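> Below are the sequence and a predicted model; questions follow.
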Amino acid sequence: MALQDKIDQDIKAAMLAKDNTRLRGLRAIKAAILLAKTEKGPAEALTEDTEVKVLQKLAKQRRESAEIYKQQNRDDLYQIEIEELEVIESFLPKQLSREEVESAVKQLIAETGASGPKDMGKVMGLANQKLAGKADGKTISEIAKALLTEN
């Protein structure tokens, strides 16, 4: 089942259940998917990879907004962002733990023969391909930088 169809069904269920929190998150996802579709063109369907990237972008936006609201002591707005983030994350693939990401990056460093910080681009390019959708780019970057500076 396509993501958009699942979102539409979940929106109907949330409306019937009067679950405004979930409904708000689902509508944000639907809007982002429709926007991505119109950017691609009406004839082209979104691939699963593109859908995951759209969801990751939404999740990142919510995390950053929540962080800003927390710094500004705006708990009301912080709570809204966190609730929407939970809904968005429920549609993302299971995220790898920090240890799993570290293990994968170590393996990629060995594969590429990277020896120091100058090889960061090689490692990140491969890591972003292999771990796309499974780990946050910022986390991958932090781990890769730490491992490459050790060498």
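Yes, it's here. Residues are numbered from 1 along each chain as shown.

> use CA for all of it now, contacts and neighbours both
Fine.

> most centrally placed residue in this protein?
Nearest to the mean C-alpha position of the chain, counting by C-alpha atoms, centre = their mean, stands residue 56 at 2.3 Å.

> buried ones in the helix or strand that contains that residue?
Residue 56 is part of helix 48-71 when elements are defined by DSSP states H and E. By 16 or more other C-alpha atoms under 10 Å, the buried positions in helix 48-71 come out as 51-52, 54-56, 58-59, 62-63, 65-66, 69.

> For residue 45, which three-state class applies?
Using DSSP: H, G, I helix; E, B strand; the rest coil, the structure places residue 45 in coil.

> For it, which residues are in contact?
With contact set as C-alpha atoms under 8 Å, 6 or more residues apart in numbering, residue 45 has these partners: residue 37.

> repeat that for 10 Å
Counting by C-alpha atoms under 10 Å, 6 or more residues apart in numbering, residue 45 makes contact with 36-38.

> where's residue 132, which helix or strand?
Using DSSP H and E, residue 132 sits within no helix or strand.

> separation between it and residue 15?
Separation of residue 132 from residue 15 (C-alpha to C-alpha, to the nearest Å) stands at 32 Å.

> Name the residue in the two with the higher neighbour count.
Remark: of residue 132 and residue 15, residue 132 carries more neighbours, 16 against 13, as counted by other C-alpha atoms under 10 Å.

> Quick check: the gap between the more buried one and residue 13.
Distance of residue 132 to residue 13, computed by C-alpha to C-alpha: 30 Å.

> next, the one to line up against it:
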Amino acid sequence: MSLQSQINEEIKNAMRAKDTIALESLRAVKSAILLALTEGGANDELAQEDEIKLLQRLVKQRKDSAAIYVQQGRQDLAEPELLQSAVIEKFLPKQLSENEVEVVVAQIIADNGFSGMASMGQLMGIASKQLGGSADGKTISTIVKKLLA
């Protein structure tokens, strides 16, 4: 089942349950998918990796917004953002822990002989591709910097 049809089913379920937070976040995902489809051309569906990137972007936007609201002392606005990010995260693959990401990155470094911060760009590219959606870019970047330092 494609992401688009999963989202449509979940929208129906959220409407039946009168879950406004889930409904709002699912509609945002549906909107983002439709925008991506119109940008990409005449394809009927997005590739799985594009779907994952789209979902990760939506989750990151909500978490960033929540962080800003918390800084400004607006917990009432931060809470819905965090709840929406949790709804969207259900559609992402299981996220790896930092230790699991560190093991994968260390293996990539050993396989390719990377050393020093000069090889960070290459390492980030390989790691991001290999971990594809199971870890966010910020976590990968932090671990890469730690291992190359």
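Great, that's in hand. Note that this is a predicted model, so its numbers are computed, not measured.

> one step back: over in the second structure, tell me which residue corresponds to the residue nearest to the centre of the first structure.
Here residue 56 of the first structure is matched to residue 56 in the second structure, going by TM-score structural alignment.

> In contact with its match: list those residues for me.
Contacts for residue 56 of the second structure (C-alpha under 10 Å, 6+ apart) come out as 50, 85, 88-89, 91-92, 133-137.

> mind running it again at 6 Å?
Counting by C-alpha atoms under 6 Å, 6 or more residues apart in numbering, residue 56 of the second structure touches no other residue.

> next one: residue 62 of the first structure
Applying C-alpha under 6 Å, 6+ apart, the residues contacting residue 62 of the first structure are 81, 85.

> and it, how far is that from residue 10 of the first structure?
From residue 62 of the first structure to residue 10 of the first structure the distance is 20 Å (C-alpha to C-alpha).

> again with residue 83 of the first structure
For residue 83 of the first structure relative to residue 10 of the first structure (C-alpha to C-alpha), the value is 16 Å.

> same check, this time on residue 88 of the first structure
Per C-alpha to C-alpha, residue 88 of the first structure is found 12 Å from residue 10 of the first structure.

> More neighbours: which of those two?
Set residue 88 of the first structure next to residue 10 and count neighbours by other C-alpha under 10 Å: residue 88 wins out with 20 against 16.

> corresponding residue for that one in the second structure?
The alignment partner of residue 88 of the first structure in the second structure, by TM-score structural alignment, is residue 88.

> Following the chain onward from the helix or strand hosting that match, which element is next?
Using DSSP H and E, residue 88 of the second structure maps to helix 75-89. On the C-terminal side of helix 75-89 of the second structure, the closest following helix or strand by DSSP H and E is helix 98-112.

> Which elements pack onto that next one?
If you count contacts as 3 or more C-alpha pairs under 6 Å, 6 or more residues apart in numbering; DSSP states H and E, helix 98-112 of the second structure packs onto no helix or strand.

> Just give me how far it sits from the chain centre.
Helix 98-112 of the second structure sits 20 Å away from the centroid of its parent chain (C-alpha atoms, centre = their mean, to the nearest Å).

> swap in stretch 90-98 of the second structure?
Relative to the chain's own centre, stretch 90-98 of the second structure is displaced by 9 Å; criterion: C-alpha atoms, centre = their mean.

> What lies in contact with it?
Here stretch 90-98 of the second structure makes contact (C-alpha under 6 Å, 6+ apart) with 134-135.

> rewinding a little: specify the angle between the helix holding residue 88 of the second structure and helix 48-71 in degrees.
170 degrees (axes from the mean of the first three to the mean of the last three C-alpha atoms, to 10 degrees).

> tell me which residues in helix 75-89 of the second structure are buried?
Neighbour counts over helix 75-89 of the second structure (16+ other C-alpha under 10 Å) mark 78, 80-89 as buried.

> for the residues you listed, which one is nearest residue 3 of the second structure?
Among the buried residues of helix 75-89 of the second structure, residue 88 lies closest to residue 3 of the second structure (C-alpha to C-alpha), at 11.4 Å.
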